[in-house]
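Chemist: model this:
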Amino acid sequence: MVAFVHPPAETLQLSHVLTALSDPVRLNIVQVLAGADCGLNCTASTAPFGNVPKSTLSHHFRVLRESGLVETTKRGVENINTLRWDDLERRFPGLLPQILASASAKAPD
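Modeler: Reported below is the predicted structural model:
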């Protein structure tokens, strides 16, 4: 069984979080997870990324996990991904909602 690495909340670093979110695919994954009521498995959360190879998606989820943005837990044969809202809010108040709001804002016509 794979043991997932999740950094403790108090060790999260702003540079790691921002670097993880700087990639458009990872930002999109976070946006999808943010809109979910509960955790999603990799297939459900990556459905909009059907053209991204599975190995590349695995890399993106690892980067999100290691930066502290996402927590992955095993549920049967599925890997369930959830955002670490509470940990991120305690460490960097208002950061993730602001980034998601900015990313979702439409460009002026």
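Chemist: switch to C-alpha atoms for all contacts and neighbour counts from now on
Modeler: OK.
Chemist: May I have the distance across stretch 40-47, first residue to last?
Modeler: 11 Å (CA to CA, to the nearest Å).
Chemist: Now the second one, please; I'll put the structures next to each other:
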Amino acid sequence: MSTSPPSAAPPDPVTPDRTLEHPPTEDIRLAEVLHALSDPMRLTVVRRLAGERGEMSCSDVPLPVSKSTSTHHFRVLREAGVISQVYRGTSKMNTLRSADLERLFPGLLDRVLAAADAQAERLGQG
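Modeler: I've put the predicted structure just below:
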């Protein structure tokens, strides 16, 4: 009786591959970045990440929207190339792709963040 080697187990449907797709730096487009930054909720996320200068979980950036809407905003930022997301345990950790954006669009992120800060101060939203 011949035995064949066991076949590879199918992926576990409960714990699917937790690798998130990110655009390579050379595929990041200005229009997509500007679109991602044009939404107040997404701009709030970017401002918070810029102020942290490190990884933050999605729950560390409270937004006044539902969890599914918050997830959507983070996905738009990731797919535009503005943030990077990785899973650490059960948390999705986020960082700004500052170096990539600076290389592609020098000064853009700094100017957008400065304008957002000035607007928040002007509107008393500090």
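Chemist: State the TM-score obtained for the two superposed chains.
Modeler: With the length set by TM-score structural alignment, normalised by the length of the first structure, the two chains reach a TM-score of 0.91; 106 aligned residues with a CA RMSD of 1.5 Å.
Chemist: so where is stretch 102-115 of the second structure in the first structure?
Modeler: Alignment of stretch 102-115 of the second structure against the first structure: residues 89-102, by TM-score structural alignment.
Chemist: Then stretch 33-49 of the second structure?
Modeler: So stretch 33-49 of the second structure sits over residues 17-33 in the first structure, by TM-score structural alignment.
Chemist: which residues touch the matching stretch?
Modeler: 39-40, 45-46, 49, 60-61, 63-64, 67-69, 81-83, 100 (CA atoms under 8 Å, 6 or more residues apart in numbering).
Chemist: hmm, which two among the residues you listed are most spread apart?
Modeler: Phe49 and Gly68 (21.7 Å; CA to CA).
Chemist: Neighbour count: these two, which is higher?
Modeler: When Phe49 of the first structure and Gly68 are compared for neighbours, Gly68 comes out ahead with 26 against 14, by other CA atoms under 10 Å.
Chemist: What residues sit buried inside stretch 66-73 of the second structure?
Modeler: 70, 73 (16 or more other CA atoms under 10 Å).
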